[in-house]
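# sequence? don't have it. structure:
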């Protein structure tokens, strides 16, 4: 069974990058050495791995990556900090009171 990974990197400008791969160690090396000059992380090195999750189904990993990429910074940080109880509340849209 081949594993897939969804991962979050913290960039030097304090932004987050979310990706998916089947070889986490190799992909981290590629990010760190700047293998892809046109990538988001190239000019934001050094990078640190702050979260990853393993999946046995690549399709589920890809769906999860796409979902996380849409999340707010606060929600990503709750995931990174293992604050799973906060995730549902952070998903709710806040409306302005008039």
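All right, it came through fine. Computed from a predicted model, the values in this text were never measured in an experiment.
# contacts and neighbour counts: CA atoms only from here.
OK.
# Name the residues of the top helix by length along the chain that come out as buried.
Longest helix in the chain, counting residues (DSSP state H): helix 58-69. Judged by neighbour count (16 or more other Cα atoms under 10 Å), helix 58-69 contains these buried residues: 58, 61-62, 64-65, 68.
# will you turn the residues you listed into TSV that also has distance to residue 49?
Conversion of the buried residues of helix 58-69 to TSV gives the following (distance: Cα to Cα, whole Å):
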residue	distance to residue 49
58	20
61	17
62	18
64	17
65	15
68	15
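# On the three-state scheme, residue 51 is what?
State at residue 51, reduced to three classes by DSSP: H, G, I helix; E, B strand; the rest coil: strand.
# That one reaches residue 9, doesn't it?
Yes. Here residue 51 reaches residue 9: they are 7.1 Å apart, a contact under Cα atoms under 8 Å.
# Which of those two has more residues huddled nearby?
The neighbour count for residue 51 versus residue 9, taken as other Cα atoms under 10 Å, is higher for residue 9 (21 against 17).
# Okay, one more to line up with it:
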């Protein structure tokens, strides 16, 4: 089954990927030996912190690419399943700052 997934690395950073076989892919990241991504090879061990099943690998890959463009706060909201925070963080910074000053 196709998945998009997020790993927390030893240094606290996050890695986002997509795969057909989630268990094997997480194991590959932790084994090294050229099987995981170059990014995670020096940040092992990694821990799976979020995953989502998709019907098509193309959809999992597209979501991976979307999340790769997100900042840390938005990624952590995804891990928590906090869709309200994701939506708020998706607004332009200037809009969020204006709302903080004048919430009404």
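All right, it came through fine. Since this is a predicted model, take the numbers as computed values, not measurements.
# Would you pull the TM-score for this pair?
Once superposed, chain against chain, the TM-score is 0.90 (TM-score structural alignment, normalised by the length of the first structure); 95 aligned residues with a Cα RMSD of 1.6 Å.
# check the fit of the longest helix of the first structure onto the second structure and give the mean distance.
Aligned to the second structure and superposed, helix 58-69 of the first structure gives a mean residue distance of 0.5 Å (mean Cα distance after the TM-score superposition for the first structure).
# So residue 16 of the first structure is in contact with residue 9, correct?
Yes. Judged on Cα under 8 Å, residue 16 of the first structure makes contact with residue 9 at a distance of 5.6 Å.
# just checking, residue 7 of the second structure touches residue 18?
No. Residue 7 of the second structure lies out of contact with residue 18 (Cα under 8 Å); the separation is 11.0 Å.
# where exactly do the strands run in the first structure?
4-10, 16-21, 48-55 (DSSP state E).
# Quick one: work out the angle between the longest one and strand 4-10.
Counting by axes from the mean of the first three to the mean of the last three Cα atoms, to 10 degrees, strand 48-55 of the first structure points 160 degrees away from the direction of strand 4-10.
# list the helices and strands strand 48-55 of the first structure packs on?
strand 4-10, helix 73-80 (3 or more Cα pairs under 8 Å, 6 or more residues apart in numbering; DSSP states H and E).
# list the buried ones in it?
Buried residues in strand 48-55 of the first structure (16+ other Cα under 10 Å): 51-52, 54-55.
# same check, this time on the second one
Using 16+ other Cα under 10 Å as the burial criterion, the residues of strand 16-21 of the first structure that qualify are 16-21.
# With distance to residue 42 of the first structure added, can I get the residues you listed in a markdown table?
A markdown table is the format used below for the buried residues of strand 16-21 of the first structure (distance: Cα to Cα, whole Å):
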| residue | distance to residue 42 of the first structure |
| --- | --- |
| 16 | 13 |
| 17 | 11 |
| 18 | 14 |
| 19 | 14 |
| 20 | 17 |
| 21 | 17 |
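# Which two of these have the greatest separation?
Within the buried residues of strand 16-21 of the first structure, two members stand farthest from each other by Cα to Cα: 16 and 21, at 16.3 Å.
# what's the burial count for residue 44 of the second structure?
Count around residue 44 of the second structure with other Cα under 10 Å applied: 16.
# Tell me the counterpart of it in the first structure.
Counting by TM-score structural alignment, residue 44 of the second structure lines up with residue 45 in the first structure.
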